[in-house]
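Student: I would like the atomic coordinates for the input below:
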Amino acid sequence: MNDILAGLRKRKRKARIVVVTLIVIVLLLMGITLMVGDTFYPLDVVFKVIMGDKNISGASFAVGTIRLPRMLAGVLVGFSLGLAGSVFQKMLRNTLASPDIVGISSGTSMAAVFCILILQMSGPSVSLISMAAGLLIALLVYMLSSVGRFSSARFILIGIGLQAIMNALISYMLLRANQYEVSSAMRWLSGSLNRMQMSSIPTLLIVVIVCTIAILLLERYLNVLELGDDIAVVLGVRVKVVRILLIVCSVFMIAFATSVAGPIAFVSFLAGPIAHRLVGSGQSYAFAAGLVGAILVLCADMVGQFLFATKFPVGVITGVIGAPYLIILLIRINKTRGVS
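Tutor: As a prediction, this is how the structure comes out:
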């Protein structure tokens, strides 16, 4: 018994160390993002700008107007995608159950492209409509997968099917549009932190804080849901209520994040497994997954900006990283299940 308790304490200590380390890495990347660019600004200058000094030549505009909202959006969007993705994967007991694979991100993207190309809209209204579309797609997937009795496999398959439909509609609208309109839609579809403004940050911050608190409070029930619905019911969990609350909170985070920065590929898919590997089995890793998501977005954004002669949107870099992982995961699943 003492050995079991000692092992439990050791795993908890490891999980805390991992979370603290991830927080430190996020803070370091935030500082580097603000300092590095076409012009390098030392940390003391960056700090003065953040504290409200608007009289520093060059730095006040570069740091305060361009880099600061870009950095904050990267952290919040990455955290949202990572946390929400890990909830979906854990709740549905499947690593493939990521929001950008089960159709939620595609629904948000389809609505945004429709607004940009067909309705000739721009600005915050596009974000609001695309967010609402993501919520509707999630609701539709849940309703269809809950016919009779909720099935995680059905949820994933229906989501993949709706994703294919949404992607087909996006391709059709892009083909029908003129080349000048297509460029603005493609910038949004690639997932980018370019032209980010501070006006987009407060609402996203509120959503992230509220939904994160709700998910962390529900996480103990999420751990029970991972054992299966029957066991969860026996242990007194109101399965349907908990599942709906988790889906609503996660979808809100995904929809708001996507409406701000576009569909940044594979962050929600990668963050959960990485965090799980770092934290270890038997420990909660949702918050750690959010931190990993923020790290992935900040690192990918810096790579896209500075590592190549051409500047690439953050979604292109995360897509290059995530696609091989998806292929490897599918190969492993096939080998495990004996599929030739």
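Student: drop to CA atoms for contacts and neighbour counts, all remaining ones
Tutor: OK.
Student: just the strands in the stretch 201-340 of the chain please.
Tutor: Taking DSSP state E, counting those that start in this stretch, the stretch 201-340 of the chain contains no strands at all.
Student: just the helices in it please.
Tutor: Here the stretch 201-340 of the chain has its helices, by DSSP state H, counting those that start in this stretch, at 201-225, 229-234, 239-261, 267-279, 286-306, 314-336.
Student: Which secondary structure elements does the shortest one sit against?
Tutor: To tie it back to what came earlier, the one meant is helix 229-234. helix 201-225, helix 239-261 (3 or more CA pairs under 8 Å, 6 or more residues apart in numbering; DSSP states H and E).
Student: which of the ones you listed sits most buried?
Tutor: Among these, helix 239-261 has the highest mean neighbour count (mean count of other CA atoms under 10 Å), at a mean of 23.
Student: Could you double-check that S86 sits in contact with A288?
Tutor: No. Between S86 and A288 there is no contact under CA atoms under 8 Å: 9.5 Å.
Student: Among these two, which residue is more densely surrounded?
Tutor: A count of neighbours by other CA atoms under 10 Å puts S86 above the other of S86 and A288, at 33 against 29.
Student: Excluding chain neighbours, what is closest to the more buried one?
Tutor: Nearest residue to S86 in three dimensions, chain neighbours excluded: G272, at 4.5 Å (CA to CA, 6 or more residues apart in numbering).
Student: Please provide the structure for the following sequence as well, for comparison with the first:
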Amino acid sequence: MRSTDSAVHDRTLTPHPRALPGEKVDFGRPMLRMFGFRIDMRVVTSAGIITLLALACGFAGLMMGKFSLTPAEVFQGLFGAADKRIVNTVVGEWRAPRIIAGIVLGAGLGVSGAVFQSLTRNPLGSPDIIGFSTGAYTGGIVTIIVFGTSFVSTAAGAIIGGLLTAVIVYLLTWKGGVQGFRLIIVGIALTAMLNAFNTWLIMRADLDLAMAAATWGAGTLNGMGWSTITPAAIATVVLGLACGLFARDLGTLELGDDTGKALGVRNELVRAVLIVIAVALVAVVTAAAGPIAFVALAAPQIGRRIARAQGTSLLTSAAVGALLLVAADLVAQHAFGDIQLPVGVITVVIGGIYLIWLLIQEARKAS
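Tutor: So this is what the prediction gives:
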């Protein structure tokens, strides 16, 4: 059924090419046409449910802590209308920035991971595996040692470091084009060298600066305030929307360069622009909270499985990334009594388990 409205439901009627006689034929998925885009309704529904779960975890984070609050007090504190000033301070100044950081920065990591996994056509193609997160961390360490712990200088250093790493990896990978597997191998090698260089930098720095760099390098939302999260959130949203503008070309490139050329996509230009945007996303997150590992690796694949999408979805990747980071931060804060761990410790544990499972799955496919 079609109409001339700006938003109409559409359903693809092409049977699955591998359908056998007697099998149930898949007549496609419910689609929504809006502003010239085809939107998969299952993807939208899945992303909406995951986002609600992330918000629920965030609301729980606003309530939990040594100074526990009721849901009513949380709502009052969010609007600065609580009778007790301490409630307004705890909710509005201490906990809310942390929750916003977890949701927005987690979404940014999810989008960045989705871009790289689509470009490489490989579930291992995430910025922390390829080395762009490590490069951003290197740039941040250098600026901390040279200019101090200012957020502006650290952010600039992280962005420059991430982009320089991307350029090096891109040049070393280039051979008549960029192949995903070669990009991953070169990125892993460069990550190992950068990790060694980062350790040397920290060991050579003054004790105070070394401690600041090491704490920041663990990946943490502790001490997150509005002065830090506001510019980071704005930058993350803008860069995420910029990735969304290339979503159609990204999906086409996932089908292969030949298909992209046949459909009029300028492959290398689009790929280069998307790499720059995705690296900038990682760098902004790294500047605000340090290098948080494995969220960008796991979120796109989890979102893809939940939505049962044919390709990697930026929308579900962002939602799952937000949920993973907020949930991991809740565990880091409250699962170990009075000890508050950096959220990066929790994501490394979860991500390590997921990476082992992913490698086993890939080995089974190859055998």
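Student: quick one, which of the helices of the stretch 201-340 of structure 1 is nearest to V49 of structure 1?
Tutor: helix 201-225 (17.5 Å; CA to CA).
Student: Quick one: map S127 of structure 1 onto structure 2.
Tutor: The alignment partner of S127 of structure 1 in structure 2, by TM-score structural alignment, is A155.
Student: Name the nearest residue to that match, ignoring sequence neighbours.
Tutor: With sequence-adjacent residues excluded and distances taken as CA to CA, 6+ apart, A155 of structure 2 is closest to A287, at 4.6 Å.
Student: Can you find the partner of that neighbour in structure 1?
Tutor: Aligned partner of A287 of structure 2 by TM-score structural alignment: S259.
Student: was I right about its match contacting A132?
Tutor: No. Here S259 of structure 1 lies out of contact with A132, judged by CA under 8 Å, at a distance of 9.4 Å.
Student: and for those two, which residues touch both?
Tutor: T108 (CA atoms under 8 Å, 6 or more residues apart in numbering).
Student: nearest spatial neighbour of the aligned partner of G78 of structure 1 in structure 2, skipping sequence neighbours?
Tutor: Under the alignment defined by TM-score structural alignment, G78 of structure 1 is paired with G106 of structure 2. Among residues not flanking G106 of structure 2 along the chain, A322 sits closest, at 4.1 Å (CA to CA, 6+ apart).
Student: now swap in Y41 of structure 1 and tell me
Tutor: Closest to Y41 of structure 1 by CA to CA, 6+ apart is M35, at 4.9 Å.
Student: Who are the contact partners of the one you found?
Tutor: 41-43, 46, 63.
Student: If you map these onto structure 2, which are still there?
Tutor: Here is what carries over to structure 2 from those, by both residues aligned by TM-score structural alignment, their matches' CA atoms under 8 Å: 41-43, 46.
Student: between the residues you listed, which has the most around it?
Tutor: Ranking these using other CA under 10 Å puts V46 first, with 22 neighbours.
Student: Tell me the residue in structure 2 aligned with that residue.
Tutor: Per TM-score structural alignment, V46 of structure 1 is aligned with V74.
Student: average distance between the helix or strand hosting R70 of structure 1 and structure 2?
Tutor: Assigned by DSSP states H and E, R70 of structure 1 belongs to helix 68-91. On superposition with structure 2, the mean distance recorded for helix 68-91 of structure 1 (mean CA distance after the TM-score superposition for structure 1) is 0.8 Å.
Student: Now the element after that helix, going C-ward?
Tutor: Taking DSSP H and E, what comes next after helix 68-91 of structure 1 is helix 104-117.
Student: and that following helix, what other elements does it pack with?
Tutor: Using 3+ CA pairs under 8 Å, 6+ apart as the test, helix 104-117 of structure 1 ends up in contact with helix 124-145, helix 152-176, helix 179-189, helix 239-261.
Student: Mean neighbour count, those helices: which tops it?
Tutor: helix 239-261 (a mean of 23).
Student: Mean distance of that helix to its aligned residues in structure 2, please.
Tutor: Averaged out, helix 239-261 of structure 1 is 1.1 Å away (mean CA distance after the TM-score superposition for structure 1).
Student: how big is the angle separating that helix from helix 267-279?
Tutor: If you take axes from the mean of the first three to the mean of the last three CA atoms, to 10 degrees, helix 239-261 of structure 1 sits at 120 degrees to helix 267-279.
Student: still on that earlier bit, looking at the helices and strands packed on helix 229-234 of structure 1, which is nearest to D3 of structure 1?
Tutor: helix 201-225 (23.0 Å).
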